[in-house]
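*Asks:* I'll drop the sequence and a predicted model, then ask my questions.
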Amino acid sequence: METLAFLLAALAVVLAIPVPKWLHTARFRVRSPWVAMVLWQAIALAGGLAIIGAPIVYGLSPFGNSLPSAFVTLAEAVRYEDYAGLEERDVHPSHIFALCLGALLAAHLLLTLARTFYRVRSARRRHREMVNLLSTPLTDDGTQALPDRLTDTHVIEHEAPLAYCLPGRTNAGALTVLSRGLLDQLSPEELGAVIAHEKTHLRQRHHFLTLAFEAWYRALPWLPTTRYGREAVLELTEMLADDGALGEHSRTDLLRSIATTTPGGEDPEQQLSTGQGGIITGARLQRLIAPPEPLGPVARAAVLGLSAALLAVPTGLLLFS
């Protein structure tokens, strides 16, 4: 059990420092953003399991040769108040400390996720109320040609060229919000590219991904993997939304609309409540200007296999070792 704890600790260190630093700038993220997104999710889940599991496994090591049996033995000792047997099992203060540390880390991660979800839901509800008050549905009034997909698209009377999506509990309750300044500056084709981009965010539920990684960052902001993960997910969701828009509109129209639209800014609270990342990075622009060759089947399979292994290894070590 102690050997297993050290293996999990080593895995946690690798996933916390060198791996995210490499993946943050890896070239293949531009070639196949969805593959990179799967890998980031696997790193986050595996890293969380390893960080929590290492101290818990070490703390339970005197109680059994496997995690399930050790849990049962400890539960029975607590139930029957058999504290005299702790000395016989060679339980040291370091084991108690490690067990408490693992439990506190697990509780901290879960509570941070719940707190982030609650704050985002509250901010989103307030934002929706403001949009309902200050906006009007986008309709074709005959004064200009507009794209076909106008359902659940609202306009706010503001000069700045803004575009963002406001997620709902379901896709049917989501909104795409545009500013009057954006409508005045874009052609119908470019406007259609903007709407398609935002609706891709909604359809693929990108706000759940950004919420999870934001909670991960807020729980452990001192870890490189949480900082790099949050930045990477914001960039990757924008790339995925670009790909969704390119399925219906030209690359030129999308580039022009991106150049016109005001970015969402760096405020994480705003990005989470509106579902608007607005991240315009050099890598994102470069892949739109000069599209790279997508990852081949073998490379995709290798990365997806690695992602599956990252999830299977710590889970298997915890449950079956």
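*Replies:* That came through fine.
*Asks:* C-alpha from now on. contacts and neighbour counts both.
*Replies:* Will do.
*Asks:* residue contacts, the residue lying closest to L101 once chain neighbours are set aside?
*Replies:* What sits nearest to L101 in space, not counting adjacent residues and going by CA to CA, 6 or more residues apart in numbering, is P55, at 6.6 Å. By CA atoms under 8 Å, 6 or more residues apart in numbering, the contact list for P55 reads A5, A98, L99, L101, G102.
*Asks:* next one: L317
*Replies:* L4.
*Asks:* cool, S94 as well?
*Replies:* Contacts of S94 by CA under 8 Å, 6+ apart are G59.
*Asks:* Check it against this one:
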Amino acid sequence: MPVIAALLAYAALLGFAGDRVLTRASWASRHPRAALRAWHACAFTFLVTITATLVLTAHDLWEHAVVWLFHAGKPQVHAAYAGSWHIEGVADGAVLLLLLAATAVTALAAHRFLAVRRERDRARLITDALGSRGAGGLADVHILDDAEPTAFCVPGGRGRDRIVVSRGTVDLLTEEQLAAAVTHERGHLRLAHHRMILAAEVVTAAVGWSGALRGYAHQVRRLSEMAADDHAAAVHGSRTVASALLEMCTVGPPAEGSATLALSGPDPAERIRRLLAARPGQGRRLLPVLIGCATATVLVLPAVMVLGPAFAVADTAHCLEQCPR
């Protein structure tokens, strides 16, 4: 029971306090890639901790595994994890809840994945049918004959990725600004932001109704745009990226759940301000290292809580076998 209580408290800390702390963290916009890792670690550990809580509550399942893996005595294992706590039917309820939750999350993920794939296939079909390939530095870019300025990428993998700009964007931006916009979209594809966003949307849809991790999906989209901005700024300079984004702001951001990743994504005003305030080498400092250490600690703690008692009672079965009756 103490282990289960500790896991529940840790899950609540991550899902509620962790969500609020990361949402309000001022360092996140300065180090978006580190912040993304922190968000993913928080969400992943929250789900693992909830799962571990249900598995431990279904104590027979876990206790048999510990007895076999650690050669531990069954009474010692039961005392370490359940103590004297026992309520009839709780173990069976925990197994049922675990199965229902796994089924629901799998169905939700499959539904969202198929919807995103359909939207991307439609965007790719339109691009291939109506777009033309650029030249020179834009050889991998599809240009749509559309007067409205737009720039986005369509993830697909295995040669199915598309970077798309409209004729309106080509006419609106300078050559350097256009190159920065394209590099921004290449950054999205290179850093696999589409996978991060899909995972965040599924998790938020699954648990956000409870108040836990409700900022996860929005923050991942926001920080992904900042990380792509930094990717472009490393090549073309922060002011060039900021000026391109400022010009494209007249288009307005895409829908929050869009399957494509557009240059004029969420929070463009904040992104422009941070780009104009950026200093050379700002991202290469001690803070990202500290954030990485904290992220690793968040990931490791549930394993310590779950496996600690198992190591403490390891080989006690051997002791029981040798003790006189």
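*Replies:* Sure, I can see it. All values reported here derive from a predicted model rather than from experimental measurement.
*Asks:* Where do the helices of the stretch 151-300 of structure 1 begin and end?
*Replies:* 180-185, 188-203, 206-219, 224-246, 251-260, 268-274, 282-289, 297-320 (DSSP state H, counting those that start in this stretch).
*Asks:* State the number of residues packed around the closest residue to G18 of structure 2 other than its chain neighbours.
*Replies:* Nearest non-adjacent residue to G18 of structure 2, counting by CA to CA, 6+ apart: C42, 7.1 Å away. Using other CA atoms under 10 Å, C42 of structure 2 is surrounded by 24 other residues.
*Asks:* cool, and P302 of structure 2?
*Replies:* P302 of structure 2: 23 neighbours (other CA under 10 Å).
*Asks:* hmm, who's touching stretch 212-226 of structure 2?
*Replies:* 12, 15-16, 19-20, 23, 28-29, 32-33, 35-36, 39, 43, 188, 193, 196-197, 200-201, 203-204, 207-208, 256, 263, 265-267, 271.
*Asks:* next one: stretch 107-122 of structure 2
*Replies:* By CA under 8 Å, 6+ apart, the surrounding residues in contact with stretch 107-122 of structure 2 are V154, P155, G156, L198, V202, A206, A259, T260.
*Asks:* Kindly name the residues of structure 1 that line up with it.
*Replies:* Using TM-score structural alignment, stretch 107-122 of structure 2 lines up with residues 111-126 of structure 1.
*Asks:* repeat for stretch 140-157 of structure 2
*Replies:* Counting by TM-score structural alignment, stretch 140-157 of structure 2 falls onto residues 152-169 of structure 1.
*Asks:* can you give me the offset of that stretch from its chain's centre?
*Replies:* 22 Å (CA atoms, centre = their mean, to the nearest Å).
*Asks:* Would you indicate which residues of it are buried?
*Replies:* The neighbour-count check on stretch 152-169 of structure 1 (16 or more other CA atoms under 10 Å) flags T153, H154, V155, I156, P161, L162, A163, Y164, C165, L166, P167, G168 as buried.
*Asks:* Could you give the number of residues near the closest residue to D152 of structure 1 other than its chain neighbours?
*Replies:* Once flanking residues are discounted, D152 of structure 1 sits nearest to L175: 5.1 Å by CA to CA, 6+ apart. A count of nearby residues for L175 of structure 1, using other CA under 10 Å, gives 23.
*Asks:* And A233 of structure 2, by the same measure?
*Replies:* 21.
*Asks:* how about it, what's its partner in structure 1?
*Replies:* Using TM-score structural alignment, A233 of structure 2 sits opposite L246 in structure 1.
*Asks:* Could you do T295 of structure 2 as well?
*Replies:* Per TM-score structural alignment, T295 of structure 2 is aligned with S307.
*Asks:* And for D267 of structure 2?
*Replies:* D267 of structure 2 maps onto I280 in structure 1, by TM-score structural alignment.
*Asks:* after superposition, how close is the match of stretch 107-122 of structure 2 to structure 2?
*Replies:* On superposition with structure 2, the mean distance recorded for stretch 111-126 of structure 1 (mean CA distance after the TM-score superposition for structure 1) is 2.0 Å.
*Asks:* which residues touch the residue nearest to D152 of structure 1?
*Replies:* Contacts of L175 of structure 1 (CA under 8 Å, 6+ apart): D152, T153, H154, C165, L166, P167, G168.
*Asks:* Distance check, it against L15 of structure 1.
*Replies:* L175 of structure 1 is 37 Å from L15 of structure 1, where distance means CA to CA, to the nearest Å.
*Asks:* burial of R79 of structure 1, as a residue count?
*Replies:* So R79 of structure 1, with other CA under 10 Å, has 9 neighbours.
*Asks:* Could I get the full set of strands for the stretch 51-200 of structure 1?
*Replies:* In the stretch 51-200 of structure 1, the strands defined using DSSP state E, counting those that start in this stretch lie at 135-137, 153-156, 163-166, 175-179.
*Asks:* What is the first one packed up against?
*Replies:* Packing contacts for strand 135-137 of structure 1, counted by 3 or more CA pairs under 8 Å, 6 or more residues apart in numbering; DSSP states H and E, involve strand 153-156.
*Asks:* The strand it packs on against structure 2, how far on average?
*Replies:* Looks like 1.0 Å for strand 153-156 of structure 1 (mean CA distance after the TM-score superposition for structure 1).
*Asks:* Check stretch 39-55 of structure 1 too.
*Replies:* Compared with structure 2 after the fit, stretch 39-55 of structure 1 shows a mean deviation of 1.1 Å (mean CA distance after the TM-score superposition for structure 1).
*Asks:* List the buried residues of that stretch.
*Replies:* The neighbour-count check on stretch 39-55 of structure 1 (16+ other CA under 10 Å) flags 39-55 as buried.
*Asks:* start to end distance for the match of stretch 140-157 of structure 2?
*Replies:* End to end - CA to CA - stretch 152-169 of structure 1 spans 14 Å.
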